[in-house]
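Enquirer: A predicted structure for the sequence below; I have some questions about it.
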Amino acid sequence: MHHRRKSGILLHPTSLPGPGGIGSLGRECRHFIDFLEAAGQSLWQVLPLGPAAYGNSPYSCYSAFAGNPLLIDLEALVDEGDLDDSVPMPVFAADHVDFTLVENYKIPLLKAAATRFYAHGDLERKQEYWHFCDTTPWLHDYALFMALKDHFGGKSWTAWPKEIARREPGALEKFSVKLGGTIGEQKYAQWQFYRQWRHIREYANGKGIGIVGDIPIFVAFDSADVWGVPHLFKLDEKGKPTVVAGVPPDYFSKTGQRWGNPLYNWDAMAGEGYHWWIERFRHCFDLCDMVRIDHFRGFEACWEVPAREKTAVRGEWVKGPGAHLFDAVIGALGQIPIIAEDLGVITPEVEALRDRYRFPGMKILQFAFDSGAVNPYLPHNYTPECVTYTGTHDNDTTVGWFESVSPQHRNAVLAYTGTSGEEIHWELVRLGLASVAALAIFPLQDILGLDNSARMNLPGTPSGNWSWRFSSGAITETHIERLLELTSLFGRK
């Protein structure tokens, strides 16, 4: 797996500080990478980078391939001459993202930039743009999908006229011409996102920092993916899902989680040699150096919930493609550096699939202290082939978690760490760094010692998530020095 011990920070780019109401791929992003270098870190883990749809969740996007245009650095567009810097900026909160306000401000500016680029862009940049369009196979379908959503008032694709919902060739050609201007705006935004992200990745790699991406196993129903290849999903004759994804009742929810994503028609995917998945992995590794697979266990078996059910209680485990899929992907792409998110209901079959390819699983320290010395999340039970975290985007911050546990639970934490718990976030960071786990990754909130007001996501809640941002100046020299000291002490630098 990973022969060198490494550590890093989990932070989604939307959480970066800076102007414009949301983190971007600009100056503050480079400053964050500078912090990682100074603190001795070698990994930056992000959440999925796609255009978030319902609830602003990066795990529910309009495309599994497109980038989030809200992350585009507008200052770069000004520098390139595509945008004026005279447009008044709303007053944005510094500690969270108001997605509606950001979208209403930023999307019109991206459209204006596209218009100016097409009218006045220099030949060299236009050649780069056309090369991107010619070599990006998913681009036109995505741009047309988004243009159609705008044209039909944001309605789901199943509510569009039948001829375009069913992708009849004549309708595709007709709307590609009719909506050409909007399609061009979408393609321009994707070009800018991907060139900016490429520069950020090159900047990080140049400092010895690898990017850990995130690939959700499922896609959103109202997406260019399902509209584009509906035969690869379990849909009825009207295009609606017959079954949807979720998980049974667990640590997070007594009624389980009904995610609502359509489920794959694995037989149809196998019949095409898993081409769609091969291209999805290829695309993700074009963006990142390592990839975490969210809900890895779904490849062995996933929880199928009848679409008519309101909760995820009444579902059943249905077998997935297992090794057939990964053999096809590795056969096409070679050995790929994967982190398997193996949390939740994990069976011996899931473990066998993970271990067959030596994919490291995840160990969450917040899960470690409630069941005695045999708890698999306790560091003394680790093997090197794992990734340890204090918590993830789905957990409380470590400070918030410690404040919420029972006195008995708290005493178990203090006994194991041998501390007073006064700086519990640093104690768990120290445990992770000292462990034999090959990789140790910590949410930035835990380096900063923040409480649950900085939590990123509360699973099972439809709103109020994904909006946390940290402020400029929140990372101090003390944070850098302390993280560097511990990282060096435990041989991760």
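Expert: That came through, no problem. Residues are numbered from 1 along each chain as shown.

Enquirer: only C-alpha atoms for contact and neighbour calcs from this point on.
Expert: OK.

Enquirer: Give me the packing partners of the host helix or strand of residue 388, helices and strands only.
Expert: Using DSSP states H and E, the element containing residue 388 is strand 386-389. For strand 386-389, the contact count by 3 or more CA pairs under 8 Å, 6 or more residues apart in numbering; DSSP states H and E identifies strand 361-364, strand 439-443 as packing neighbours.

Enquirer: hey, which of the ones you listed is tucked in deepest?
Expert: Ranked by mean neighbour count under mean count of other CA atoms under 10 Å, these are led by strand 439-443, which reaches a mean of 26.

Enquirer: And whichever helix or strand comes after the strand holding residue 388, what's buried?
Expert: Under the assignment DSSP H and E, the closest C-terminal helix or strand after strand 386-389 is helix 398-404. By 16 or more other CA atoms under 10 Å, the buried positions in helix 398-404 come out as 398-402.

Enquirer: another structure for you, compare them:
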Amino acid sequence: MFTQRLSGILLHPTSFPGPYGIGDLGKQAYAFLDWLAQAKQRLWQVLPLGPTGFGDSPYQCFSAFAGNPLLIDPEDLRRRGYLSYRDLAVPPFPLNRVDYGPVIQWKQALLRRAFAQFEKLGDASAFDAFCQEEAAWLEDYALFMALKDAHHGRPWHEWEPALRDREPAALVKARDRLAGDIWFHRFTQWLFFDQWRKLKTYANQRHIQIIGDIPIYVARDSADAWAHRDQFLFDEEGRPIVVAGVPPDYFSPTGQLWGNPIYDWEKMAADGYRWWVERFRANLRLYDIVRIDHFRGFYNYWVVPGDAETAVHGEWRDGP
């Protein structure tokens, strides 16, 4: 714990300035850390760093373990030889906000070009080591994202039943059919974590600690919910039996309907909360300090029926 009072700034990397339509982990991030150190600030707080889904909220991510490829620094890819100066020609993105639609389209194409060049170069030892070290979550995530690409972004509960329900034969066929796309999503994760760990090392060298954020719930349309469906309260067709929210209060007469699936805490307890242990372990490698958003949910939590339109008709349940 802290032995002295510290101060710092909350600034998500998407807000760094730059020409590429969205902040990234490049030179502006390092300049920000230099400024923090010069101002004698010791803390940098960020929002969740995961790959954002529909709505582009860092609190609705496709994975509780993966990083957001939109934060990858393009200039670092040029220095590695994966991109040319010509590749970095950018559309006229707004300078004061993130226009996610065009940014996603441009950056995905950029990362695809970088991946194609990476395959030609052939030196994959660091990449292979990363894939082995992170296989516990990376394999399910890469397959999930490849399947989402193949289904034009549709959520997993709308896929054909064999893939929705992860039937082994269907997964074998999907891995074979989508092998190139799976490798691409592994590649973007390697890039993100390599850049982030270098940035974190620099922050720590400047005596700055990074505070990360763990939302207690995951998104329904996430690799976590799809790959670990038995750890959540879903029905046989992947529909949530109950969802998360908070009851009505002074600020909202209908409460807040978050819509996240609810954990099957009894099932999680049976294996020693292994998924949560791995999630904490992963986040404690990413950050120096971790904040749990809605920590009280471990004590008790509000649930409403999965088909509810508001959070009015729910109940409190005891947490683990």
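Expert: Received the coordinates, thanks. No experiment lies behind these values; they were computed from the predicted model shown.

Enquirer: tm score of chain vs chain?
Expert: Between these two chains, after superposing, the TM-score reads 0.97 (TM-score structural alignment, normalised by the length of the second structure); 318 aligned residues with a CA RMSD of 1.0 Å.

Enquirer: circling back: nearest to residue 213 of the first structure, of the buried residues of helix 398-404 of the first structure?
Expert: Using CA to CA, residue 398 is the member of the buried residues of helix 398-404 of the first structure that lies nearest residue 213 of the first structure, at 22.6 Å.

Enquirer: returning to that earlier point: so where is the strand holding residue 388 of the first structure in the second structure?
Expert: Under the alignment (TM-score structural alignment), strand 386-389 of the first structure falls on nothing in the second structure.

Enquirer: quick revisit: just send the buried residues of helix 398-404 of the first structure back as JSON lines, with distance to residue 348 of the first structure too.
Expert: As requested, the buried residues of helix 398-404 of the first structure are arranged in JSON lines below (distance: CA to CA, whole Å):
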{"residue": "398", "distance to residue 348 of the first structure": "30"}
{"residue": "399", "distance to residue 348 of the first structure": "33"}
{"residue": "400", "distance to residue 348 of the first structure": "33"}
{"residue": "401", "distance to residue 348 of the first structure": "29"}
{"residue": "402", "distance to residue 348 of the first structure": "31"}
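
Enquirer: any chance you could map the strands in the second structure?
Expert: Residue ranges of the strands in the second structure, as given by DSSP state E, are 8-10, 43-45, 209-215, 242-246, 256-261, 289-293, 300-305, 315-318.

Enquirer: Make CSV from those and add distance to residue 155 of the second structure and mean neighbour count to it.
Expert: Shown next, in CSV, are these (distance: least, CA to CA, whole Å; neighbours: other CA atoms under 10 Å):
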stretch, distance to residue 155 of the second structure, mean neighbour count
strand 8-10, 31, 15
strand 43-45, 30, 22
strand 209-215, 20, 20
strand 242-246, 17, 23
strand 256-261, 14, 21
strand 289-293, 24, 15
strand 300-305, 20, 20
strand 315-318, 28, 12
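
Enquirer: Tell me which of those approaches residue 203 of the second structure most closely.
Expert: Nearest to residue 203 of the second structure, of all these, is strand 209-215, at 6.8 Å by CA to CA.

Enquirer: Name the residue closest to the centre of the second structure, please.
Expert: Here the mean C-alpha position of the second structure is nearest to the C-alpha of residue 50 (CA atoms, centre = their mean), at a distance of 1.6 Å.

Enquirer: Let me know whether that one touches residue 70 as I believe.
Expert: No - in this structure, residue 50 of the second structure sits apart from residue 70 without contact. The criterion is CA atoms under 8 Å, and the distance is 9.8 Å.

Enquirer: can you list residues touching both of the two?
Expert: Counting by CA atoms under 8 Å, 6 or more residues apart in numbering, residue 50 of the second structure and residue 70 have no shared contacts at all.

Enquirer: Now check the first structure for the residue matching residue 206 of the second structure.
Expert: Looking across to the first structure (by TM-score structural alignment), residue 206 of the second structure lines up with residue 207.

Enquirer: residues contacting that match?
Expert: If you count contacts by CA under 8 Å, 6+ apart, then residue 207 of the first structure has residue 37 around it.

Enquirer: redo that, cut-off 10 Å
Expert: Contacts were defined as CA atoms under 10 Å, 6 or more residues apart in numbering; by that measure residue 207 of the first structure touches 33-34, 36-38, 41-42, 201.

Enquirer: Over to residue 220 of the first structure?
Expert: Here residue 220 of the first structure is in contact with 52-54, 59-64, 226, 259-263 (CA under 10 Å, 6+ apart).

Enquirer: So which residue of the first structure lies furthest out from the middle?
Expert: In the first structure, counting by CA atoms, centre = their mean, residue 170 sits farthest out from the average C-alpha position, at 35.6 Å.

Enquirer: ok, it - contacts?
Expert: 163-164, 176.

Enquirer: Which residue of the second structure is paired with it in the alignment?
Expert: Going residue by residue (TM-score structural alignment), residue 170 of the first structure aligns to residue 169.

Enquirer: From residue 109 of the second structure, how far off is the residue nearest to the centre of the second structure?
Expert: 19 Å (CA to CA, to the nearest Å).

Enquirer: again with residue 220 of the second structure
Expert: Distance check for residue 220 of the second structure against residue 109 of the second structure: by CA to CA, it reads 27 Å.

Enquirer: Same check on residue 35 of the second structure?
Expert: When distances are taken as CA to CA, residue 35 of the second structure and residue 109 of the second structure turn out to be 33 Å apart.

Enquirer: once aligned to the second structure, how far is whichever helix in the first structure runs longest on average?
Expert: Ranked by residue count and defined by DSSP state H, the top helix of the first structure is helix 180-206. Helix 180-206 of the first structure, aligned to the second structure and superposed, deviates on average by 0.4 Å (mean CA distance after the TM-score superposition for the first structure).

Enquirer: just the contacts of residue 207 of the first structure now: which is nearest residue 119 of the first structure?
Expert: Nearest member of these to residue 119 of the first structure, counting by CA to CA, is residue 201, at 29.9 Å.

Enquirer: who's in contact with the closest residue to that closest one other than its chain neighbours?
Expert: With CA to CA, 6 or more residues apart in numbering as the measure, residue 211 is the residue that lies nearest to residue 201 of the first structure, at 7.1 Å, once sequence neighbours are left out. Residue 211 of the first structure makes contact with 8, 42-46, 200-202, 204-205, 285, 287-291, according to CA under 10 Å, 6+ apart.

Enquirer: And for residue 291 of the second structure?
Expert: 45-47, 211-216.

Enquirer: One more pass at 7 Å, please.
Expert: Contact partners of residue 291 of the second structure, counting by CA atoms under 7 Å, 6 or more residues apart in numbering, are 211-214.
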